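[1] Need the 3D shape of this:
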Amino acid sequence: MTLSTRTAGPLLTTARPGAAEPGPLLTPEPAAPAPVAPEPVDSGAVPAPGTASGLLPEWSPGEWLGYGAIALVALALTAVALTTLWWMLHAWRDAQALTATRFSETPRRAAHRFTLLVPARHEEEVLGQTLDRLATQSHPDLEIIAIVGHDDPGTELVAREAAARHPGLIRVVVDDSVPKNKPKALNLALTVSTGDVIGVFDAEDEVHPRLLELVDTRFQETGADVVQGGVQLMNFQSTWWSLRNVLEYYFWFRSRLHFHARSRFIPLGGNTVFVRREWLDWSDGWDDACLAEDCELGVRLSSAGARVVVAYSPDVVTREETPGTFVSLFKQRTRWNQGFLQVLAKGEWRSLPTWRQRGFARYLLSMPFLQAATGLLVPVSVAVALLVKVPTPLALLTFLPLVPTVVTVAVEVAGLTEFGRLYGRRPRVRDYLRLVLGTFPFQVFLAAAAVRAVLRQLRGENSWEKTEHTGAHRDAAVAPTRSERAAVAAGATRPTTEVAR
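    Purely as a prediction, here's the structure:
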């Protein structure tokens, strides 16, 4: 046997006869080069989804449909929430814009005769004070017409007592139509009115004595055909939902209506609205088949080119109360939503001159339902992001609507603070808690009212659901109760003075 040795550093290796020569231990010999494959020829084929070079994820058709729907809903909700937020903040763009929303501080000499229409039905508790306050207007040329039902002796008695206190200023018109509603009452009084500007107020309104002077000045300054004054609910500390209802009115009249007026398409408010007589003659008054006669009139006038001006001065706003019960508020919101549906279906807005105005009109008339959907689907989208396994970018996208929603709540908190400062009613800590915690429940309420409005419209139910008023925005010590009025009415005979029919 032959032994051979080979030194490799400090190691000593012994090779057996016939064995292959071992490779180096520390420095391996280079391997033979691998054959190089030719470059593939680009045939224009799209890489398969899910591959490293693919641009689209490898999803099934069902996943594409589901994920796409989630993304579209998130983007749509974000758009609606941003729109609402922008309208809320429109008046606060700068100091000049906020100043422009107010009435002039110095009124001009009177140039118009006003007729003030006050429809009232089963509102004997509040009507008397309203008529007395209207009779104190400083404007030198006006008449006041109270419209009552032939089947409502209590309210009629209150109206006639007020007319006796202010002879030559207040008249009473009795509406004997069946069924009754507000636009029918207004149209009846319009036939006997003598003013060249017609104003509308509700039976519970607290009206500032200088309001007509300022409205007259606004007509003269702007050449307007319609002037919409401010209306403000006051009893924000009554309930959690009255707080939200008050802030709705605050942002609507303080900011949103000014944006709509600038866009030359505006749904008018139900009261503190003043229209030149020739425009009401042109429109044949109010549509008595519509549950939102104020909105419908605004749409028709806007479509015909009438100039609408809005003014909101906190010291002269018309003060009102929220509906007395949650059920009453629900019925009121249902009526408004159904009225918007009727106006949308009627299609008067299609005669607006530009496609932008027509698109805005369609969007605005659909807004109650879009806002309700936004409020409900925002938490749904958050739940989907947290509980459903979706791609990370899509999960982040579902949180997008939450951003303007949180900002909107912050704006409402600031609005409540400003409201308290303007009206001398400091909010309490629990009011702020009610505001924040009531955000989602109120959205559920709005959605339920919108659904009920759609169902009523589909069933052809157009009955007028009356909103009751108790004078919660007034001093209870001077407001007679319903029982007191009923006792007076029961012991009185029907007045025999002249009735305009």
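[2] When you work out contacts or count neighbours from here on, use the C-alpha atoms and nothing else.
    OK.
[3] residues touching residue 231, list them.
    249, 253, 271-272, 317-320 (CA atoms under 8 Å, 6 or more residues apart in numbering).
[4] try 7 Å
    253, 272, 317-319 (CA atoms under 7 Å, 6 or more residues apart in numbering).
[5] which one of those sits closest to residue 263?
    Minimum distance to residue 263 across the contacts of residue 231 is 15.2 Å, recorded for residue 253 (CA to CA).
[6] OK, contacts around the residue most central in space within the chain?
    Computing the C-alpha centroid of the chain and ranking residues by CA atoms, centre = their mean puts residue 368 first, at 6.3 Å. If a contact means CA under 7 Å, 6+ apart, then residue 368 has residue 337 as its contacts.
[7] Could you look up the next helix or strand downstream of the helix or strand containing it?
    Here residue 368 sits within helix 355-387, counting by DSSP states H and E. Using DSSP H and E, the helix or strand that follows helix 355-387 towards the C-terminus is helix 392-398.
[8] For that following helix, buried residues please.
    394-395, 397-398 (16 or more other CA atoms under 10 Å).
[9] got it, and stretch 409-416?
    Buried, per 16+ other CA under 10 Å, within stretch 409-416: 412-413, 415-416.
[10] And stretch 125-138, by the same measure?
    125-132, 134-135, 137.
[11] From residue 467, how far out is the nearest residue in space to residue 394 that is not next to it in sequence?
    Beyond its immediate neighbours in the sequence, the residue positioned closest to residue 394 (CA to CA, 6 or more residues apart in numbering) is residue 71, lying 6.8 Å away. In this view, residue 71 and residue 467 are 40 Å apart by CA to CA, to the nearest Å.
[12] With residue 485 instead?
    In terms of CA to CA, residue 485 sits 19 Å off from residue 467.
[13] Give the helix, strand or coil label for the nearest residue to residue 137 once chain neighbours are set aside.
    Distances taken as CA to CA, 6+ apart put residue 209 closest to residue 137, at 4.3 Å, once the chain neighbours are dropped. Put simply, residue 209 is coil when judged by DSSP: H, G, I helix; E, B strand; the rest coil.
[14] wait, doesn't residue 209 sit right on residue 136?
    Yes - applying CA atoms under 7 Å, one finds residue 209 in contact with residue 136, separated by 5.7 Å.
[15] Helix or strand next in line after the strand ranked longest in the chain, which one?
    If you go by DSSP state E, the chain has its longest strand at strand 142-149. Per DSSP H and E, the first helix or strand lying C-terminal to strand 142-149 is helix 153-165.
[16] what's the spacing between the helix or strand just after that next one and its chain's center?
    Sequence-wise, the next helix or strand downstream of helix 153-165 (DSSP H and E) is strand 170-175. Distance, stretch centre to chain centre, for strand 170-175: 34 Å (CA atoms, centre = their mean, to the nearest Å).
[17] quick one, strand 170-175 and helix 153-165 angle?
    Angle of strand 170-175 versus helix 153-165, following axes from the mean of the first three to the mean of the last three CA atoms, to 10 degrees, is 150 degrees.
[18] Second chain to compare with the first, below:
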Amino acid sequence: MRLPTWGQVLAIVVIAASGLWIAQTESGPAKSALALSIPVIFLLWAFWRLALVLLSERRPQPVPPPAQWPRYTVVAALYDEQEVIPQLIERLSRIDYPQDRLEGFLALEAHDNDTFRAAMAVERPAWLQILIVPPGRPQTKPRALNHALARATGDLICVYDAEDDPDPLQLREAAARFASDRNARLACLQAPLRIRRRHAAHDASPFFDRQFAIEYAALFEVVIPAMARLGFPFPLGGTSNHFRVDVLRQMGGWDPWNVTEDADLGFRLWRHGYRLGAIERPTYEAPPGGIEHWLPQRCRWLKGYLQTFGVHSRDPFGLGVRGGIALITTLGASLIAAAAHGPSLAWVIVALVTAADARITPAMPLAAVSALILGAASAWLSGAIGARRAGVPYGIRDMLASPAYWALLSLAFVHAAWRLITEPFTWDKTAHHPDPVEAAEAATTASDDLDAGRRAA
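    This is a model prediction of the structure:
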């Protein structure tokens, strides 16, 4: 574990000391400047999000298929996924790509016997193999991916998660986009992730499911396409990333110690002079579920964002101007927003309740109120547009419920900051469960086939 640089330590000390000094000062230019600067920062971020909404409207033009399809490697790193591995294998079997140009690895931990037995019990396409990851530390998804990368024979490689349902034509779109890149500086393409819950109603967590789906829609249908169009780097999603194998090996693969290795890799590719892009064919995923599943997952994400921001702020000049802006407006803004949402909502509620009780007009600074209103409006707008593109339901109830969801991010942030200090490399795994609707459909199909066979006999 690397310690912060002297520059990072100095920046933290200066910011903390300035904040304490200004907080203790009753009045004066410094305190006024601080009171004004914070809302201004949030206003600028809101305008940035509005600009991304406009920029995301223009989609990339379709490109013709290459003269020869490149060899493709598909990897899914799995641990304790015996429940969903039959479903995953069935979904990967639908991939529409030349079979003789395709290889795949189900990367399993050596001691994960249950997942291994479940994988062996399912018929797999000839191109999909089981790959055993030898024991070692850290036991994380990126370490397993690096083990698969070392054995990949493809020109391109993509990563899927256990619960994924990728569009069958996604690999063809990505391969065509890579082939159209004449200077070979395009290193990674991110497919949009869309949340789709087909579980029975009594298994669902409507509040978290809907808010999570809207959050994903805003990110993958608005923010990432706009950042790609601007030629800015962005934190990758943990799945449905498509890479050039030679570039990925040159980068040393994924950082096995970072719990959001995807976010780190997006900026690391940019730092070495490569570009990132976005494609149209989506991957469908299930939401994590209730707060007992959502909170550990979000804690891991925010802890990884803190790790990644710390790593890349060690040498911010190496990212350049656009890279620095991207780092601040994605990871930095996400961390600040997660920390501020809860206290901001509490401040508004206390001010309104106190004013109502005293029968007076609430004393709220115009700049702060403007920042809150415009910030919420930009989030609602990007969520609404992203939801429309992703086919996700979004209504007035979802909009009114969103501040409560945002406030819960502060709980996750506090937990993440503490875990970064006490357990920086611990991986909080999200539990996955098979889709009951798909399982029922598969069982019905199997039953029909069996009845047909009996009648034929």
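[19] And the TM-score between them?
    Taking TM-score structural alignment, normalised by the length of structure 2 as the basis, the two superposed chains have a TM-score of 0.79; 402 aligned residues with a CA RMSD of 3.1 Å.
[20] sorry, back to before: buried residues of the helix holding residue 368 of structure 1, list them for me.
    Here helix 355-387 of structure 1 shows 357-358, 360-362, 364-365, 367-379, 381-382, 384-385 as buried, counting by 16+ other CA under 10 Å.
[21] one step back: element containing the aligned residue in structure 2 for the residue nearest to residue 394 of structure 1?
    Using TM-score structural alignment, the partner of residue 71 of structure 1 in structure 2 is residue 36. Per DSSP H and E, residue 36 of structure 2 falls inside helix 29-55.
[22] That helix packs against which elements?
    Other helices and strands packing on helix 29-55 of structure 2, by 3 or more CA pairs under 7 Å, 6 or more residues apart in numbering; DSSP states H and E, are helix 366-390.
[23] Tell me the helices and strands packed up against the helix it packs on.
    Against helix 366-390 of structure 2 (3+ CA pairs under 7 Å, 6+ apart) you get helix 29-55, helix 206-218.
[24] at 10 Å what do you get?
    Contacts defined by 3 or more CA pairs under 10 Å, 6 or more residues apart in numbering; DSSP states H and E place helix 366-390 of structure 2 against helix 29-55, strand 193-195, helix 206-218, helix 333-358, helix 396-422.
[25] what does the second one correspond to over in structure 1?
    Aligning strand 193-195 of structure 2 against structure 1 (TM-score structural alignment) gives residues 231-233.
[26] List the superposition-based mean deviation of the matching stretch with respect to structure 2.
    With mean CA distance after the TM-score superposition for structure 1, stretch 231-233 of structure 1 departs from structure 2 by a mean of 1.2 Å once superposed.
[27] hmm, back to that, among the buried residues of helix 392-398 of structure 1, which one lies nearest to residue 330 of structure 1?
    Closest to residue 330 of structure 1, out of all of the buried residues of helix 392-398 of structure 1 and judged by CA to CA, is residue 398, at 30.2 Å.
[28] corresponding residue for that closest one in structure 2?
    So, by TM-score structural alignment, residue 398 of structure 1 is matched to residue 368.
[29] Would you mind measuring from residue 381 of structure 2 to residue 315 of structure 2?
    Distance from residue 381 of structure 2 to residue 315 of structure 2, by CA to CA: 34 Å.
[30] Residue 81 of structure 2 too?
    38 Å.
[31] Mind checking the helices and strands packed on helix 366-390 of structure 2 for the one nearest to residue 447 of structure 2?
    Ranking those by proximity to residue 447 of structure 2 (CA to CA) places strand 193-195 first, at 29.6 Å.
[32] Just checking the distance from that closest one to the centre of its chain.
    Remark: strand 193-195 of structure 2 is offset 10 Å from the chain centroid, using CA atoms, centre = their mean.
[33] what do you get for stretch 35-55 of structure 2?
    22 Å.
[34] what's the mean gap between that stretch and the aligned bit of structure 1?
    Stretch 35-55 of structure 2 versus its aligned partner: 3.3 Å mean (mean CA distance after the TM-score superposition for structure 1).
[35] List the buried residues of that stretch.
    39-40, 42-43, 45-46, 49-50, 52-53, 55.
[36] how about residue 177 of structure 2, what's its match in structure 1?
    That one, residue 177 of structure 2, aligns with residue 218 by TM-score structural alignment.
[37] likewise residue 302 of structure 2?
    Checking TM-score structural alignment: residue 302 of structure 2 goes with residue 337.
[38] so who does its match touch?
    Each residue near residue 337 of structure 1 by CA atoms under 10 Å, 6 or more residues apart in numbering is listed here: 291-292, 331, 343, 365-369, 446, 449-454, 457.
[39] Could you pull out the buried residues of the helix or strand harbouring it?
    Taking DSSP H and E as the criterion, residue 337 of structure 1 maps to helix 326-346. Buried residues in helix 326-346 of structure 1, counted by 16+ other CA under 10 Å: 328-344.
[40] Which member of the buried residues of helix 392-398 of structure 1 is positioned nearest residue 163 of structure 1?
    For the buried residues of helix 392-398 of structure 1, the nearest to residue 163 of structure 1 is residue 398 (60.5 Å; CA to CA).
[41] roughly how far apart are that closest one and residue 289 of structure 1?
    Taken as CA to CA, the span from residue 398 of structure 1 to residue 289 of structure 1 is 42 Å.
[42] Check residue 122 of structure 1 too.
    Going from residue 122 of structure 1 to residue 289 of structure 1 by CA to CA gives 21 Å.
[43] Looking at these two, which one has more neighbours?
    Between residue 122 of structure 1 and residue 289, residue 122 has the larger neighbour count (other CA atoms under 10 Å), namely 20 against 15.
[44] What is the equivalent residue in structure 2 for that one?
    For residue 122 of structure 1, the residue aligned by TM-score structural alignment is residue 80.
[45] So its match belongs to a helix, correct?
    No - using three-state DSSP, the secondary structure at residue 80 of structure 2 is coil, not a helix.
[46] Identify the residues contacting the closest residue to it other than its chain neighbours.
    Counting by CA to CA, 6+ apart, the nearest residue to residue 80 of structure 2 once its immediate chain neighbours are dropped is residue 115, at 5.8 Å. Residue 115 of structure 2 makes contact with 78-86, 108-109, 121, according to CA under 10 Å, 6+ apart.
[47] Mind doing that once more with 6 Å?
    Contacts for residue 115 of structure 2 (CA atoms under 6 Å, 6 or more residues apart in numbering) come out as 80-82.
[48] Is the equivalent of residue 262 of structure 2 over in structure 1 in a helix, a strand, or coil?
    In structure 1, the residue matched to residue 262 of structure 2 (TM-score structural alignment) is residue 294. Following three-state DSSP, residue 294 of structure 1 is assigned to helix.
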